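Visitor: Quick one, what's the 3D model for this:
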Amino acid sequence: MNPPQELPRSIQSSWYVFMKSFSELRPDLYRYCRHLTRSPWDAEDLAQDALARAFVTLGQMMGEAPPNPRAWLFRVASNLWIDRVRRERRERPLEGDVSSASSAIDPRGAREAAGTLLGQLSPQERAAVVLKDVFDLTLEETAETLSTTVGAVKTALHRARGKLVERAAEEVSAPAPAVLDAFCAAFNAGDIDGLAKLLLDTVSVEVVGATTQYGPEAAKRTVLFGMLFGVERLADGDPTTGMDARFIQGILAIPPRVEARAYRGGWVLLHWYTHRDGEAVRALTRIDVDDDRVAHLQNYFFTPDMIAEICSELGLPSRSNGYSWCVPKA
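Guide: Have a look, this model is predicted:
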């Protein structure tokens, strides 16, 4: 049975209202997830998953909004993260160190292992430290957020504070994959067909938090086209982009350029946009490679907190696009 045609429109409208209502909490949510995961990429993934779970949960709360929305979002993110860590630990091989085990779970694990303390802290310990010491929640609020007791929080804090020793970030030891150079060359030439040829037939191409397309043709029609030529709509102030006008002031209708930069043991593509007062990074892209072709592409455009953090680490100027990616149809 096919769903009613008005269902997708209704869901999109509800999601838009939800995101608009919780937009002020997005920076804190990202920052909380960042402290938990110790990785900007994993933090954005966790924040997106937490928002999706919160959206579904809110629809099941019989019209009752949470009394403390920030603490509620933190609880949703905490539960997701604790479950994820427990699951990954169960799946780890019995032998081998933390970094090799992480790599077996996630191909990106080796790049992020140097920035995580999961090997030293239990999930509850890390969450307790972040909530109490970073966000200054009381012991009672921390216990409520973690669905535990004040005594358990005190114990977790005592244990955790003796373990918190950060490790240095990894340096990139290998050159950028050739497909990244080819991607940058095709992108900067405006060659959308050339970009599509770099994609595997089974590729997934994602604008994080907005849409995912499968296969080269679908990606070419939507995501790749938007990455290359969407700046024209921004410069025209097209209201259907969903972006607040303050985010696109001064942007020029000049196609963006991309360049590959080493970052945290891996590679990231920076999307430089031209403004009346100069260039700035407005988006990032990560690419997973399989046999010299693109197997998975993630474009980060509506993720201002992560973009700002990474550009700050790299010493680069950045601009925000906000969080909103659509305006629901009437």
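Visitor: Please count neighbours and contacts with C-alpha atoms only from this point.
Guide: Fine.
Visitor: As a check, name the ranges of all strands in the stretch 151-300 of the chain.
Guide: Taking DSSP state E, counting those that start in this stretch as the criterion, the stretch 151-300 of the chain carries its strands at 199-207, 211-214, 257-263, 266-275, 278-290, 293-300.
Visitor: The top helix by length along the chain packs against which elements?
Guide: Determined from DSSP state H, the single longest helix within the chain is helix 69-91. On a contact count with 3 or more CA pairs under 8 Å, 6 or more residues apart in numbering; DSSP states H and E, helix 69-91 meets helix 26-37, helix 40-59, helix 123-129, helix 139-145.
Visitor: which residues sit against it?
Guide: With contact meaning CA atoms under 8 Å, 6 or more residues apart in numbering, helix 69-91 is reached by 25, 29, 32-33, 36, 46-47, 49-51, 53-54, 66, 105, 118, 123-124, 127, 141, 145-146.
Visitor: ok, now with 7 Å
Guide: Helix 69-91 is contacted by residues 25, 29, 46, 47, 50, 54, 66, 123, 127, 145, 146 when judged by CA atoms under 7 Å, 6 or more residues apart in numbering.
Visitor: Now rank the residues you listed by neighbours and give me the top one.
Guide: For those, the largest neighbour count, defined by other CA atoms under 10 Å, is 31 neighbours, found at residue 127.
Visitor: Using the three-state scheme, assign residue 7.
Guide: helix (DSSP: H, G, I helix; E, B strand; the rest coil).
Visitor: separation between it and residue 210?
Guide: Using CA to CA, to the nearest Å, one obtains 17 Å as the distance from residue 7 to residue 210.
Visitor: here's the other one to compare against:
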Amino acid sequence: MRPRLDPEGLFDLRYAAFLETVSHLRVRLHRYCARMTGSALDGEDVMQEALFEAYRKIELLDDTLALRPWLFRIAHNRCIDFIRGRRARQRAEAGYAGDDIVLPVEPAGQGAGRAIEQLVVHLPPKERACVLLKDVFDHSLEEIAELVGSTTGGVKSALNRGRAKLAALPAQPVAIPAHDPELARLLGRYVELFNARDWDGVRALTSADARLRVSDCYNGLLSDSPYFVEYERAELPWRMRQGAIGAEIVLVVDRLYGDVWRPAHLVRVHAAGGVIDRIADYYACPWILEMVFEDG
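Guide: Here you go, the predicted structure:
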């Protein structure tokens, strides 16, 4: 696939130039957003929104050296909005009610960062952010305070609370909810038609106003996009199959490299009322698969 210019959508040449400028930060931004939201795919969606917000406000940034903290601050705020929107904050905070006094806890030992990344989803948003930014991304207390809208003292307290809660977490794995069988059947049919290149059949599974988001390329109506044409003329052979990330069913696009099929990227499909109303294709986001493999 190649970027398509859409005057009614989000992406254009100037945005592509902006993405090139911030390319060295994108993997770190995605990792932060993914750990804050608890999902590699949600993290990518939030990061894309944050980058577009930054693009629209780039003229407000006087000092280019401040680009990294500025982008992290925008991404952080988007993550907080996301968490509040799905009521994750209330659930997390309810699980730790009455934890008002917490003794100082030392930072995790070297090499524990990966374990911390996967556990911070159990923390309330502020503590989650402070632990991530300090113990995983190695930001200073001053940088964290500015980013989360607090003081260095407030950050220290949040770090102590967060570290103590992580240390007290039970060892048993979290139960994964069962997949939705109706969605699984619908996606099974979608995969079957997609692999057969039956684009009319695929369209019949989608609503008339189905939305498509292809990272860095397109955001708009599926009916207005060259989505199926791009797959039809892809240079490397491909196939689609069902997979899962945690509790979520996803579609995996494999590419044939020589004689070996390898996962290339993920596709997220949302359905309502038995029809597909949203598709998100992450072909341009290799860091998502890298994170999934790390966590697997």
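Visitor: ok so, going back, deepest of the helices and strands packed on helix 69-91 of the first structure, which one?
Guide: Ranked by mean neighbour count, those are led by helix 123-129 with a mean of 25 (mean count of other CA atoms under 10 Å).
Visitor: what sits against the spatially most central residue of the first structure?
Guide: In the first structure, the residue lying closest to the centroid (CA atoms, centre = their mean) is residue 44, at 2.6 Å. The contact partners of residue 44 of the first structure, by CA under 7 Å, 6+ apart, come to 30, 306.
Visitor: What separation is there between it and residue 153 of the first structure?
Guide: Counting by CA to CA, the gap from residue 44 of the first structure to residue 153 of the first structure is 26 Å.
Visitor: Could you do residue 263 of the first structure as well?
Guide: Applying CA to CA to residue 263 of the first structure and residue 153 of the first structure gives a distance of 35 Å.
Visitor: Compare those two and say which is more crowded by neighbours.
Guide: Per other CA under 10 Å, whichever of residue 263 of the first structure and residue 153 has more neighbours is residue 153, with 23 against 17.
Visitor: if I look at that one, how far off is residue 160 of the first structure?
Guide: 10 Å.
Visitor: Kindly report the same for residue 151 of the first structure.
Guide: Taking CA to CA, one finds residue 151 of the first structure at 14 Å from residue 160 of the first structure.
Visitor: more crowded one of these two?
Guide: Neighbours were counted for residue 151 of the first structure and for residue 160 using other CA under 10 Å; residue 160 has more, 19 against 12.
Visitor: Would you mind measuring from the aligned partner of the more buried one in the second structure to residue 155 of the second structure?
Guide: Aligned counterpart of residue 160 of the first structure in the second structure: residue 162 (TM-score structural alignment). For residue 162 of the second structure, the distance to residue 155 of the second structure (CA to CA) stands at 10 Å.
Visitor: swap in residue 56 of the second structure?
Guide: Distance of residue 56 of the second structure to residue 155 of the second structure, computed by CA to CA: 30 Å.
Visitor: which residue sits closest to residue 8 of the second structure in space, ignoring its chain neighbours?
Guide: The shortest distance from residue 8 of the second structure to any non-neighbouring residue, by CA to CA, 6 or more residues apart in numbering, is to residue 220 (8.0 Å).
Visitor: count of neighbours near the one you found?
Guide: Residue 220 of the second structure, neighbours per other CA under 10 Å, totals 17.
Visitor: Looking at the first structure, name the residue matched to it.
Guide: Match for residue 220 of the second structure (TM-score structural alignment): residue 213.
Visitor: now the helices and strands packed on helix 69-91 of the first structure as CSV including distance to residue 75 of the first structure?
Guide: Below are those laid out as CSV (distance: least, CA to CA, whole Å):
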stretch, distance to residue 75 of the first structure
helix 26-37, 10
helix 40-59, 9
helix 123-129, 10
helix 139-145, 5
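Visitor: To residue 169 of the first structure, which of those helices lies closest?
Guide: Closest of those to residue 169 of the first structure is helix 40-59, at 12.8 Å (criterion: CA to CA).
Visitor: Next, the angle from the closest one to helix 26-37.
Guide: Relative orientation of helix 40-59 of the first structure versus helix 26-37 (axes from the mean of the first three to the mean of the last three CA atoms, to 10 degrees): 120 degrees.
Visitor: Quick check: helix 40-59 of the first structure compared with the second structure, mean distance?
Guide: With both structures laid over each other, helix 40-59 of the first structure and its partner residues in the second structure are 1.4 Å apart on average (mean CA distance after the TM-score superposition for the first structure).
Visitor: Report the distance from that helix to the chain centre.
Guide: Average the C-alpha atoms of helix 40-59 of the first structure, do the same for its chain, and the two points are 10 Å apart (CA atoms, centre = their mean, to the nearest Å).
Visitor: Now do it and helix 69-91, the angle between them.
Guide: Helix 40-59 of the first structure and helix 69-91 meet at an angle of 120 degrees, taking the same axes, to 10 degrees as the criterion.
Visitor: picking up where we left off before, wait, what's in contact with the match of residue 160 of the first structure?
Guide: Here residue 162 of the second structure is in contact with 123, 127, 128, 131 (CA under 7 Å, 6+ apart).
Visitor: quick one: residue 181 of the second structure from residue 130 of the second structure, how far?
Guide: 38 Å.
Visitor: just the helices in the stretch 101-250 of the second structure please.
Guide: 113-119, 125-131, 141-148, 152-168, 181-195, 199-204, 227-232 (DSSP state H, counting those that start in this stretch).
Visitor: Quick check: which of the ones you listed is nearest to residue 270 of the second structure?
Guide: The nearest among these, by CA to CA, is helix 181-195 at 8.5 Å.
Visitor: can you pull the buried residues of the closest one?
Guide: 183, 186, 187, 190, 191, 192, 193, 194 (16 or more other CA atoms under 10 Å).
Visitor: Name the nearest of those relative to residue 15 of the second structure.
Guide: For those, the nearest to residue 15 of the second structure is residue 194 (30.3 Å; CA to CA).
Visitor: which ones are touching the aligned residue in the first structure for that closest one?
Guide: Aligned by TM-score structural alignment, residue 194 of the second structure pairs with residue 187 of the first structure. For residue 187 of the first structure, the contacting residues are residue 195, by CA under 7 Å, 6+ apart.
Visitor: Lovely, talk soon.
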